[in-house]
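**Q** Take this sequence and fold it.
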Amino acid sequence: MQKKEAPAKNGLALTSFFNVEDILIHQEDISRNQLIRHLLKHLADRHDITGIDAYYDAIVERENANDTVIANGIAIPHARLDALERPYVSVATSAKGISFVEDTPPVHLILLVLIPRDQPGLYLQILRSLASVLRDRNAAKTVASLNSAEEIMHFFERGGVVLPEYVCAADLMSKEFITLGSNDSLETAIDCFISENLSEIPVVDRDGEMVGVVCAGNLLKVCLPEYLLWMTDLSPIINFEPFVNVLRNEQNTWISDILLDDFASVQIKDPAVSVAGEMTRCNASICYVLDDKKLMGIIDLPIFLNKIFRE
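**A** This next block holds a predicted model:
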């Protein structure tokens, strides 16, 4: 067995979860599911792991629901399991590539990860540890061209692939989000609420710095004068009369009229647990991730729950 280099002092090395014998090279002319079963059997034989049929079903079910191809020819099929006491990783390469998802390029580097269910952040830490590898578009093909497990092990050791000390907000956030400009009209906001099926939209200035949010619920408060909210019976108002003024002026009313400057937010490098704390503090279902004041991403409650409890 090849001696491993010591992990970096500031974090746990990814290679602490596997060694040369856990690496399978040149896996050609094989399907995704065949490879997953092959990797699982290899781990089971090497580490006396039992119950791999259930593990296989769990991994394939996850792949079918939401594939784990992350970028540039790399896939990380994984499962969080009750029976495990520690993580296991197995690595496979394929020069030809293996199809994981229809109509997408094949993958060349595969890391199968088995994680104890009570370690929710570990998969995200492993994912972030591969950031340096993901930055190189050709890394997966380069690794797949290596002709020995020892060379592949050296690739990971030489690259200093180290798990971060904690899961941060950046690991949870979605980078795909809709924004409004601070000079947009109320009409634009209403159209956006309807077309994007949103109830809350962040508002940014010209530099991308977040200045507040607009909420569909707050729009209703604008439409309904405060005195109406004191009425217990609004049945006499049968033709939406309170909305007429908004309808007449929505093109010339700025969203600043309904802008809220109190919203749940964290900094991009804050620990992920801060997201839960901020959502709870603000009684919010969305938390905005900022780099100083610039909006970098959003974390809504379903994203948070999925990342922590299921992914």
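
**Q** From now on I want contacts and neighbour counts done on CA atoms only, so please keep to that.
**A** OK.

**Q** At which residues are the helices of this structure located?
**A** 32-47, 52-65, 122-129, 131-134, 139-144, 149-158, 169-172, 186-195, 216-223, 226-229, 241-249, 273-282, 301-305 (DSSP state H).

**Q** how about TSV for the ones you listed, with mean neighbour count and distance to residue 18 added?
**A** TSV is the format used below for the helices of the chain (neighbours: other CA atoms under 10 Å; distance: least, CA to CA, whole Å):
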stretch	mean neighbour count	distance to residue 18
helix 32-47	17	10
helix 52-65	16	18
helix 122-129	20	13
helix 131-134	15	17
helix 139-144	21	16
helix 149-158	17	9
helix 169-172	23	23
helix 186-195	16	48
helix 216-223	15	50
helix 226-229	10	63
helix 241-249	13	63
helix 273-282	16	28
helix 301-305	16	29
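
**Q** TSV please, covering the ones you listed and showing distance to residue 76.
**A** Shown next, in TSV, are the helices of the chain (distance: least, CA to CA, whole Å):
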stretch	distance to residue 76
helix 32-47	11
helix 52-65	10
helix 122-129	8
helix 131-134	12
helix 139-144	12
helix 149-158	15
helix 169-172	15
helix 186-195	34
helix 216-223	39
helix 226-229	53
helix 241-249	51
helix 273-282	24
helix 301-305	19
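
**Q** Please give the structure of this sequence too, so both can be compared:
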Amino acid sequence: MDKEPQIVFSSHTVLLDIAVQDKWELIRQMVGVLCAEGLLSPNPSITEQQVLDAVIQRENEMNTALGKGVALPHARIPGFQGVGMAVARLRNPITYNGKNEDHQVWLVVLLVVPFEEPQLVLKLMALAARMVSDEAVTNLFRSVSDPELVADLVYDRVFRRDTLVLARDIMRPPLVEVRPDMPLPEVTRLMSEHMLESVAVTEPDGTLLGQITCDNLFKLGLPDFFSHLKSVSFIREFDPFENYFKKEAHYLARDVMTSDVATVPDDATLLEVIFELAVKSNPKVYVVRDGKRVGVIDRSTVLNRIINI
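**A** I've put the predicted structure just below:
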């Protein structure tokens, strides 16, 4: 039987209302607390500086802010023995990445795990995502003054429960809002500005109506019979956008969108998401709750938040 890994996490690694200048100072403090609590006891060949360097390297490779004021810095260290976790609630939010309010962070969970056990990072990421989406839990984290209570809550959810990663845990918020009466030139400008191959068309309340893809746009100026051709070499001089520009100024989003949209509920499992993306070859799936779009998952989302974690 495999020996249970040593877990370094307690009220002593919960830091409440600490004041820091930036995320680097915060990460140094959190790594220091973990090491002071015995993180390196089963790892005599690893130093505190090596752990710190591993966390910093991960931050430099990819921003670990999850959104809604929460960040998940972490390190996966080859051959590392045990698991270390620290939680910090900041007295004042800090700019974690970027310069606007969307990157302000007030709650940080730092994790150090063996490289061979990425599931622990995924599990914690799922927990953090649910915490910020649950107003009651978020309010508890904002107001609680007892480190023991925070430690018990987090320990129970992370180390005692079998947490599945769900669609709502890894989805990204929508980048743009497209209404059915939006003029087509405005839609294409948004798609170009945000480098999107497709956008959802929704009602003001978030109800998903359909989507507009680059394929929809490219085919707008082509005659219907083109879909039956095997080659266009005999009409190479045909301008595929001549008819498009004749129509563009008069078209609205509803005139171009298609209702053929891949969706998953927000409680869909990771397997169900991957099935839609890989097996059914959908480049993107929209996450819905009660018929309303609440997020989106594409292949890059899975790369960033699952495979490259």
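
**Q** Tell me how they score on TM after superposing.
**A** Once the chains are laid over each other, their TM-score by TM-score structural alignment, normalised by the length of structure 2 reads 0.73; 286 aligned residues with a CA RMSD of 3.8 Å.

**Q** mind checking which of the helices of structure 1 is nearest residue 206 of structure 1?
**A** Closest to residue 206 of structure 1 of the helices of structure 1 is helix 186-195 (CA to CA; 16.7 Å).

**Q** quick one: which of the helices of structure 1 is nearest residue 179 of structure 1?
**A** Among those, helix 186-195 comes nearest to residue 179 of structure 1, with 9.2 Å by CA to CA.

**Q** Find me the equivalent region of the closest one in structure 2.
**A** Counting by TM-score structural alignment, helix 186-195 of structure 1 lines up with residues 184-193 of structure 2.

**Q** and the residue opposite residue 220 of structure 1 in structure 2 once aligned, what does it touch?
**A** Superposed on structure 2 with TM-score structural alignment, residue 220 of structure 1 falls opposite residue 218. With contacts defined as CA atoms under 8 Å, 6 or more residues apart in numbering, residue 218 of structure 2 is in contact with 240, 241.

**Q** How about residue 266 of structure 1?
**A** Counted by CA under 8 Å, 6+ apart, residue 266 of structure 1 has contacts 169, 274, 275, 278, 287, 288, 289, 290.

**Q** From residue 129 of structure 1, how far out is it?
**A** Separation of residue 266 of structure 1 from residue 129 of structure 1 (CA to CA, to the nearest Å) stands at 22 Å.

**Q** swap in residue 302 of structure 1?
**A** Taken as CA to CA, the span from residue 302 of structure 1 to residue 129 of structure 1 is 24 Å.

**Q** With residue 71 of structure 1 instead?
**A** Using CA to CA, we find residue 71 of structure 1 at a distance of 14 Å from residue 129 of structure 1.

**Q** next one: residue 87 of structure 1
**A** From residue 87 of structure 1 to residue 129 of structure 1 the distance is 15 Å (CA to CA).

**Q** got it, and residue 248 of structure 1?
**A** Distance from residue 248 of structure 1 to residue 129 of structure 1, by CA to CA: 54 Å.

**Q** How about the residue in structure 2 that sits furthest from its center?
**A** When distances are taken from the C-alpha mean of structure 2, residue 234 lies farthest, 46.6 Å away, according to CA atoms, centre = their mean.

**Q** which residue lines up with residue 269 of structure 1 in structure 2?
**A** Using TM-score structural alignment, residue 269 of structure 1 sits opposite residue 267 in structure 2.

**Q** my guess is residue 242 of structure 2 meets residue 223, correct?
**A** No: shown here, residue 242 of structure 2 and residue 223 do not form a contact pair, counting by CA atoms under 8 Å, at 11.2 Å.
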